[in-house]
Structure formats: structure tokens, C-alpha cells
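Student: Got a sequence here, can you build the structure:
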Amino acid sequence: MSLLEAVHGPRDLRALSAPQLAELADEIRTFLVGSVSRTGGHLGPNLGVVEMTIALHRVFDSPHDPIIFDTGHQSYVHKILTGRQEGFPGLRQKGGLTGYPCRAESPHDWVENSHATTSLSWAEGLAKAYRLRGEDRTVVAVIGDGALTGGMAWEALNNIAVGADLKLIVVVNDNGRSYTPTVGGIASHLSTLRTDRRYEPTLKQIKQRVRSAPVVGGALYDLLHGFKTGVKDILAPQGMFSDLGIKYVGPIDGHDIGMMERAFESAKNFGGPVIIHCMTVKGKGFRAAEEDEADRFHAVGLIDSETGEPLTASPRRTWTDAFREAIVDIARADANVVGITAAMLHPVGLDAMARAFPDRVFDVGIAEQHAVTSAAGLSRGGLHPVVALYATFLNRAFDQVLMDVALHGQGVTFVLDRAGITGPDGASHHGMWDTSLMALVPGAHVAAPRDERRLVDALRTAVGVDDAPTVVRYSKDPLPPELPAIRSHGGVDVLASPADARVLLVAHGPFAHLAVEAADRMGAQGIPCAVVDPVWALPVNPALVELCGAAELVVTLEDGGVSGGLGAALALACQRAGVWTPLRHLAIPQEFLDHASRAEILGELGLTADDVARAIVDWALESTAAKVARTAVAEGPRAGA
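Tutor: Sure, this is the predicted structure:
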């Protein structure tokens, strides 16, 4: 039996010798590469935290001592060591293990933490709760150097510093990367941090001499503080943390289990907040991942477990590919266009623009709030920023969109990748909230292009709007074929227009294709259905309201939340215009949806061509019956009846 097979929980680790622990680390890496290469998932981050996670579970008593991972994609080793090895064949698949901590899976998972920079706030709150309740528990937060580029982490550190008696340990996993090499001043500081054992003795001598000096009052404090700062800067440049009042330890080798155990034990016994700075190698033990500068192994699909090469055929052209090319052409034509992203330069497709115009693309780190308000400032300065994010991450900066961009009438374009149902990363990563949020923003313009041509048109239109926020959102799916319009009705694209159409189906984005398929099925059942794409969902086009007034039934179909999306906005516009045509909505329910493939989730939600056609046929029959009933009531009893 291998060592890994004998580990069913953290307690099984504590009887192992140092050589056995090293052997176990090797077995875990072999297991990870073999397993994740067959399912896909976050490989690089987990290969980098093997020894760290072993040390954590040998020193701390999980789940009594909570261990919180930020963002949580590096929790696979934690799952393995807490008895979930057998579930890895179903990792990120419907009904299987999630790719992040999950409270339903194990009591060892405290927070389903899959958005970055939040772990320290969770940990600070938990530690305060235990202090108030008189419980002797230590809280551990594991945060990457990339997440320390986010403002929320520093808000938490500011408050952690106030709690001198909080039993809280912050483990900084410093691998120099988030998705790509970490950027910003924090990253630069971490890369040069060193400790020196001369610091504490030297400071003690200075304190003794200052106390004996003939200086009193505030001057004594100023002099002491000046000495302390000077010595600290010379001997141990860790002032960023110690000035907050938090004990700093490190940097230490994050792949040396013994060294980390000693640091963790000391921190646990300290009785107050401690930061332990660990240096690790992302992708350690898998040569292809260690040597990959583009960080392609942060998250992988199906790959060869030896070479790291993809096993699936080259994917079809994606929406991100189309954006990557289009934004370079737009930037070349307009020198005022600049790009901003939050630590996702390559994933969102701004890398090509950064190569072509390096002075006009800004990666601000994992700091979406700063990205948006910085964009407002760039706009105020006469430029047009294009902020490229995953759709789910716009949630984090809603106040800035509302109060810094929209309130000030600034022209900022938001390009939202991975909009709608995304699939295996689960509830936190479905991009289904942005349309509901943007519907609350006065003056916002929102488009969901149905194909590449419409994407390019939408981007060109968006960067020409200089007095309001614009949003262009698209799916994670490959690009669909072009879907030309039959004609335009006041800016609304008509995609299908059978004679005597009684039903109007309004759809945009990838669901425009779904709507055309559903309309074909309805036509085969004798219910002609027209299909239109509003092109821009917000603001609602009066021409679309006019089309609704001419139909017997209107159905909206969208890859976003049902509350506040296209359907809700259209219903309100019709009401204000006095158009009372029955209107039904087909969209994503405002629920936290589990992980599964996109197709599986859409099938469960009834958002397939067959399901849509079936639902509309039922509604059309109900509408016809209601119309007949209303007519009978209006005409009253016939003469002679």
C-alpha cells in the first residue's frame, strides 16, 4: 500500500517521518497530475502547495482550527488529505467533487471561497467570533501573492492589526504568479523581502540606550520610532507588514515541510496575528508546468500526463479570440482607446493589444474596484478605457460602475467574457448576474452579440459612447456561425419572419441561434413564430416595443439572470408605452447553480431548443384560449341563445 492510500484524514499525517513525508509529497504530485489530466482543473496552483498543505494539517487541528483558502482553487491537496481522494475521477463534473472548497463535501471546508482577496476578512471575522465566545481555536488563511494585489485583502489586514490577541495566521503563498507573473508594488516588495536575525537584538539595544538618554515626552517617541524605522529598513525590509502591527516571519522555503512546521508551530504559540511568507514554485514537480512562462497550467483541460500537451483537438475559434483581434484593430484606429484588466491579461484577450501598444494596456492585479474607478479617471482625462473581465467579476465592482462611471457620465466600455452559464467552476463563476446589475445603472448600454460580426460592430459602437458605461458580453462557448438578419426594423434585427406570425421571440447573444431553432420547431407544429435580436438590450429600443404591440404573445430568451435582464426591461418599457401583449421570460433563475457542463445545466433549466419550443407552444395555446374567452365576454350572449 502506498503512503497516500493510507492517509484518510489529517491525523494520519502525524505519525509519518520526514522521509515518509517527502515520499508522500511525491505521491500526491503524481496523483494530481494523473487525475487532473483526465478531468481538467487547476493543476499548477495545487502542485505548488503540496508541502505547505501537509505542514498545515500536521500542525493545526482541522476542522477545529479552520483553514481558509483564497481563492480556493489550490485546495485539491487539502481535499486529498481530508479523505476525498476517491472522488477525484468526478472532479468538476456533475455530481462530483467541486473545484473549490465546499461545505457540503466536508467539515474541513469552511468557506466556499472562489473569488479572490476575501479569505482574510473571513478569517478575521471567525477569529473575532472565537475570541468573543472564549473558544481556543486558531484560524489560518492561505492567500497567494496575486490576491494581495486586491484592496479587500489590505482592508482586512488593517483590521487584523487592531486585534493584537487574535489567534490568526496568514500564510502568504508567494509564487510570483496569479494567472501570470504578479504585477504591482506589492509583488515587487514580496520579491525582495528578507529577514535578518540581527534585527531584534539591535532594536533592543537601541531601546535601552534611548531610555537612558536625556530626552522626554514626544521627542523620545519620535527618536525611538526613527531608530526603529531605520534599523528595520536596513536589516529586515518587512516594514509593510510590521508597520501594520502584524508579526512577520519569512520568507521561508514553501517546499521544506520541516521548516514550515516550525514556523507554523511558533506562530500558533505566539497568541496574536502572524504573517508567514512562503516561497513556492507554481506547478512544482511537473516539468511542463514549471517551465511554462504563459502559465497555461494554471487551469487545464484534458492533457497528456507526461508532456502536458492537450489531448483534445484544437478548439474552435472563441469569442475571446475574436475580441483579441478586434480590440487591436480598434486601438490602431483610435489612439484614445486603452485597455484595463485585473490580473487576467491572457484569459480575457488583452495580451495582443498589450504587445502592440504596451503603454496603453494596464493590468492592475486582482483589484476590480480599482480597475473600474481608474477607468473612470482615464475617461475623465480624455481617453476611452475598455475594461476586460470575466462577467462574474464585474459583481465585485458594482458600486464603482454605478457611482464612479455612470454618475459621472464617463465613457467606459466593459467587455465581459464567460457571460451566462459557464459550467464546471460552479456557482461563483457563472456569469449570470451582470445583466441584472447593469439594468440598475442609469444610462447603461448593454449588448450581447450573436456572432463575430455583431461583436465587432458592438465594440466599435461602444468605444464611441463617451458619456455613459457600455457593456459587451459574450459566452465561454466557441463562436457560432454567422446569423445574418433578414432585415432591420428601427435598429432591431429580424432573424425570422414567417407569414401570419402570432408569437414574437426576442433573443440575443448565443441564445439568438437557440431562438431560431426553437422557431423552426414551432413552425412545424403550426405556430408561426418571428425571431428578433434587439442588438442592444439596454436601453430598450422603442422599435422593439412597437413589434411587441403587434404580436399576440412575446417571449424573451436570454443567457442571463431572469431578474432585471432583457425580459424585465422590455416588460417595463411595454408597460410604460401602454403595450399589454402577454410577455413571458425564459432565462436563468436567480439561484446558485451547481457545477456541471454548460449543456447539462441548460438542459436542467429547460433552455434547449425543444424545451423552448414546447414552452412557447403551451403559452401560445393559453394565450389563444384567453383571447377567445375575452372576446366571448366582450360580445355577451348572442341574440336568440
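
Student: make it CA atoms for all contacts and neighbour counts henceforth
Tutor: Will do.

Student: in stretch 31-43, what counts as buried?
Tutor: F31, L32, V33, S35, V36, S37, R38, T39, G40, G41, H42, L43 (16 or more other C-alpha atoms under 10 Å).

Student: Show residues contacting the helix or strand harbouring the first one.
Tutor: So that's F31. According to DSSP states H and E, F31 maps onto helix 18-39. Residues from elsewhere that reach helix 18-39 (C-alpha atoms under 8 Å, 6 or more residues apart in numbering): 3-4, 13, 42-43, 46-47, 50-51, 54, 77, 88-92, 257-258, 285-286, 300-305.

Student: Weed out the non-buried ones from those residues.
Tutor: For the contacts of helix 18-39, buried by 16+ other C-alpha under 10 Å: 3-4, 13, 42-43, 46-47, 50-51, 54, 77, 88, 90-92, 257-258, 285-286, 300-303, 305.

Student: quick one: the helices in the stretch 251-400 of the chain?
Tutor: Assigned by DSSP state H, counting those that start in this stretch, the stretch 251-400 of the chain shows helices spanning 257-270, 287-290, 319-333, 351-356, 368-380, 398-400.

Student: list the helices and strands the lengthiest helix in the chain packs on?
Tutor: What stands out as the longest helix in the chain, according to DSSP state H, is helix 609-635. The contact analysis (3 or more C-alpha pairs under 8 Å, 6 or more residues apart in numbering; DSSP states H and E) places helix 609-635 against helix 511-524, strand 553-561.

Student: got the angle between that helix and strand 553-561?
Tutor: Calculated by axes from the mean of the first three to the mean of the last three C-alpha atoms, to 10 degrees, helix 609-635 forms an angle of 140 degrees with strand 553-561.

Student: ok, so of the buried residues of stretch 31-43, who is nearest E155?
Tutor: E155 has its nearest neighbour among the buried residues of stretch 31-43 in H42, at 27.7 Å by C-alpha to C-alpha.

Student: Hmm, R296 and the closest one touching each other?
Tutor: No: applying C-alpha atoms under 8 Å, one finds H42 not in contact with R296, separated by 10.1 Å.

Student: Can you tell me the SS state at V446?
Tutor: strand (DSSP: H, G, I helix; E, B strand; the rest coil).

Student: Spit out the contact partners of it.
Tutor: T435, M438, T470, V471, V472, R473, W536, A537, L538, P539.

Student: Now show me the structure for the sequence below, then we'll compare the two:
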Amino acid sequence: MYIEKIQSPVDLKGLDLKALQVVADETRRAVLNRVSKHGGHVGPNLGFVEATVALHYVFNAPKDKLVFDVSHQSYPHKVLTGRASGFLGDVDDMNAISGYSSPAECPEYDNFEVGHTSTSISLATGLQKARDVKGTDENIIAIIGDGSLSGGEAFEGLSEASELGTGIIIVVNDNEMSIAENHGGIYKNLRALRESGGTCEHNWFKAWGFEYKYLEEGNNIEKLIEVFRSVKDTDKPTVVHIHTEKGHGYAPAVKNKEAWHWGLPFNLEDGSRPVRNADGTMPEVVACEDYAELFSDWMLREMKHDKTLIAVTAGTPTAAGFTPDKRKEAGKQHIDMGIAEEQAVAMISGMAKGGLH
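Tutor: As a prediction, this is how the structure comes out:
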């Protein structure tokens, strides 16, 4: 097994394309092993395995700096930076590895403690400015996706990266999903770019002053290596837009992307929950009412009597009980903001001022 021997990305450098694909396959199995036994983010990490292998093959971490948004896509990075035991070992080994980017765990490769969204570009611009002031030459790579572009700080980071005008690489991992479906005008442009192979007339990133490259085959290691090599050591703000598949390589996570964004332990063979105990018995399940279900059922009943009652969620509608069926039932009386929480709070204030509940 390759990944048991990989202590740092340097160990990838001498491998050929066939071996790199084996590394990707082993990394995916390691991620699945951890999340099936320990729980965690499933779909986002599975979709970014090949891109992580390619990034670490082309760039030279820790000199080159990778900044992950939310950390939903950081598990493969951890596997390839000396932490494979947290994905292959026993439960104690797994508990020793955070589900998020963490300098306390690995200061050499994890640049920031990150557990919330839309921050990677802003953090990366700080590294960009530090490099420019010191006169060093490292690549700065921000990785953003999984709906994070809907958060306002992402726009602020893009604005500043463009203003600085020096080399920064922003990898937009476009898996067509947030936690639930995407919401926000920017995703209309991402869809147009996907459908045109990155060539449509209106390009949001170019309008902001970025060099732009599109890769349709975002789960193809060979193609990923080519596009990352083409932007390595750039002296301009650059966006690499890759189209990936959330849950790639695990059929249940591909079939139901929202349900498999994150989850508790599961049976790896068929995706069922709960997993049996080590002695073969089933875990004790205590029957209880689900608050999210109770709340959303109550809201839907009240909405029928009060058309001014609006449910607002910010990228996690199911956490409030608004499953896809219930979102459809609520219709215009449910709004999902994507991950634009500040917009949600301000819009709620405006709606209340305008007479809505």
C-alpha cells in the first residue's frame, strides 16, 4: 500500500501516473474507512481526492501554501501529509486526527485552524501579502467550493486578491452542490461556464481581473496535473475552475449528495446505518422525537394559515427539518441563502420591517 509509506508529498514526486491513480484509490478507501467508522464529511472529501493528489504532486508543500475552505475537503490532504494512520488505524488513531485543518495537529502543512466557510481566499491573501513584502517566491493556493462562494467573505477575498495583483491561485471546486443545492446568483455563472466549457461570454472571474482556466474533468489526475502545472509560479491572480463530482467513487454518496455531505458511522458495503458493534450486536437505539422534524412540521402547518410566515435557512435546510420534500411544500415561504449568513440576518430584518414573519 502506497499511502502507508507516504510521509510527506515529497514521496509522490517520483511516482508515475499509474501509481498516482493507485494512491488516489487508496486515499479514497482510507477516507471511506474513517468516515464509515468515525463519521465525518463524506461527499466533499471523496470528490476532491484526485485534485489533492495532483496538487501535492505539482506543488511543493510546505513551502507552497495550501489553504482549505471549511476543511470539508481536507481529509485527502491529511492522508498525504503523514496522517494516514488517522484513516487506517483504530478508533484511538482516528480520534487523534481532527476533522478540520489544524496547525495544532500538523503545523507544517495545515496553515490555519479552519472550521467555517468562505474564509480561504481571505486567509490566502494574507499569505500573498506576506510573501510579497518579504520577497519570497512560494505559491499561494486557496481551495474553495462546496457552496462556499455564496458567503460574502469569499467576494471580499476575491476583491482583495485582484487588488493585490500578484500571484495567487484560487482553485474553485465546483461540484454543483453546497450542503444542499446551491443558491445565489454566482452559481448561474458557474453553470454557464460549465455548459460552455469555460468559454461563455460572461465570466464572473475575468470581470474581476483574474486569469481563468476551466477543467471539465475535475476527477482526472492527468488533466489536473496539466492544469496545475500551467499555473504554477504564476505572477497574476488566477482562478482554476474544476468540475468535480461530489461523493465520487462511492455510489450512495453520488446518488444522494445532500444526505451524504456529512454523516454518522455507516455500513461501508451498502451505506446503511447504524453499524454493528464489534461483537456483532446492534447499538442500542433510544427512541426520541426529532426536534428538526417537529419544528418543520409545525412551520408548514402554520404557513398554510399565514402566508407572511417565512422560513430562512443558510445552506443547511435539513438541519431545520426542511428536507427536499418539505422545501417543495413550503415553496416561496422557504428561502435558502446558501452560506450567506450575514445576508440572511439582514434580509430577515428587512422582511420583518416589511411586515413578514
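
Student: thinking again about what came up before, would you convert the helices of the stretch 251-400 of the first structure into TSV that also reports distance to A568 of the first structure?
Tutor: Formatted as TSV, the helices of the stretch 251-400 of the first structure follow (distance: least, C-alpha to C-alpha, whole Å):
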stretch	distance to A568 of the first structure
helix 257-270	53
helix 287-290	46
helix 319-333	26
helix 351-356	36
helix 368-380	26
helix 398-400	19
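
Student: Can you say which of those helices is packed in most?
Tutor: Of all the helices of the stretch 251-400 of the first structure, helix 368-380 has the most neighbours on average by mean count of other C-alpha atoms under 10 Å, namely a mean of 22.

Student: now that helix: which residue numbers in the second structure?
Tutor: The aligned range for helix 368-380 of the first structure in the second structure is 341-353, by TM-score structural alignment.

Student: Can you name the element that comes right after the helix or strand hosting D92 of the second structure?
Tutor: Here D92 of the second structure, judged by DSSP H and E, is contained in helix 91-95. Going down the chain from helix 91-95 of the second structure, the next helix or strand is helix 120-134, by DSSP H and E.

Student: Can you tell me the closest non-neighbouring residue to G43 of the second structure?
Tutor: Spatial nearest neighbour of G43 of the second structure, chain neighbours left out: G247 (3.8 Å); criterion: C-alpha to C-alpha, 6 or more residues apart in numbering.

Student: Return the residue of the first structure aligned against the one you found.
Tutor: Here G247 of the second structure is matched to G283 in the first structure, going by TM-score structural alignment.

Student: Next up, the contacts around its match.
Tutor: L43, G44, P45, N46, L47, G48, A289, E290, F297, H298.

Student: Report the separation between the spatially most distant residue from the centre of the second structure and Q333 of the second structure.
Tutor: Residue farthest from the centre of the second structure, counting by C-alpha atoms, centre = their mean, is H305 at 38.6 Å. According to C-alpha to C-alpha, to the nearest Å, H305 of the second structure and Q333 of the second structure sit 12 Å apart.

Student: Then K353 of the second structure?
Tutor: 17 Å.

Student: for S2 of the first structure, helix, strand, or coil?
Tutor: S2 of the first structure is classified as coil under three-state DSSP.

Student: burial count for it?
Tutor: When neighbours are counted by other C-alpha atoms under 10 Å, S2 of the first structure registers 9.

Student: same check, this time on H357 of the second structure
Tutor: 14.

Student: List the contacts of it.
Tutor: Counted by C-alpha under 8 Å, 6+ apart, H357 of the second structure has contacts T308, L309, I310, M351.

Student: Likewise for S74 of the second structure?
Tutor: Contacts of S74 of the second structure (C-alpha under 8 Å, 6+ apart): N45, F68, Y100, S101.

Student: any chance of the residues you listed in CSV, with distance to L127 of the second structure too?
Tutor: Output for the contacts of S74 of the second structure, formatted as CSV (distance: C-alpha to C-alpha, whole Å):
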residue, distance to L127 of the second structure
N45, 24
F68, 13
Y100, 20
S101, 16
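
Student: Filter these down to just the buried residues.
Tutor: N45, F68, Y100, S101.

Student: Surely the last one touches V114?
Tutor: Yes: shown here, S101 of the second structure and V114 form a contact pair, counting by C-alpha under 8 Å, at 5.5 Å.

Student: R273 of the second structure corresponds to which position in the first structure?
Tutor: Using TM-score structural alignment, R273 of the second structure sits opposite P310 in the first structure.

Student: quick one: that match from G40 of the first structure, how far?
Tutor: The value you get for P310 of the first structure to G40 of the first structure, if C-alpha to C-alpha is used, is 10 Å.

Student: what does V183 of the first structure give?
Tutor: 27 Å.

Student: What is the nearest of the buried ones among the contacts of S74 of the second structure to L215 of the second structure?
Tutor: Distances from L215 of the second structure to these, taken by C-alpha to C-alpha, are shortest for N45, at 18.6 Å.

Student: Please give the element, helix or strand, for the closest one.
Tutor: Per DSSP H and E, N45 of the second structure falls inside helix 43-47.

Student: same thing with Q205 of the first structure?
Tutor: Assigned by DSSP H and E, Q205 of the first structure falls in helix 199-212.

Student: continuing past that helix, what's the next helix or strand?
Tutor: Going down the chain from helix 199-212 of the first structure, the next helix or strand is helix 217-235, by DSSP H and E.

Student: What is the corresponding segment of the second structure for the next helix or strand after that following helix?
Tutor: Following helix 217-235 of the first structure in sequence order, the next helix or strand is helix 239-242 (DSSP H and E). With TM-score structural alignment applied, helix 239-242 of the first structure matches the range 203-206 in the second structure.

Student: Can you give me the distance of G134 of the first structure to T624 of the first structure?
Tutor: G134 of the first structure is 67 Å from T624 of the first structure, by C-alpha to C-alpha.

Student: Which one's more surrounded, those two?
Tutor: Using other C-alpha under 10 Å as the criterion, G134 of the first structure and T624 rank with T624 on top: 14 against 9.

Student: Would you agree R194 of the second structure is in contact with E216?
Tutor: Yes: counting by C-alpha under 8 Å, R194 of the second structure does reach E216; the two are 7.1 Å apart.

Student: and for these two, which residues touch both?
Tutor: H243.

Student: still on that earlier bit, would you write a ChimeraX line that selects the buried entries of the contacts of V446 of the first structure?
Tutor: Restricted to buried positions by 16+ other C-alpha under 10 Å, the ChimeraX selection for the contacts of V446 of the first structure reads:
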select :435,438,470,471,472,473,536,537,538,539
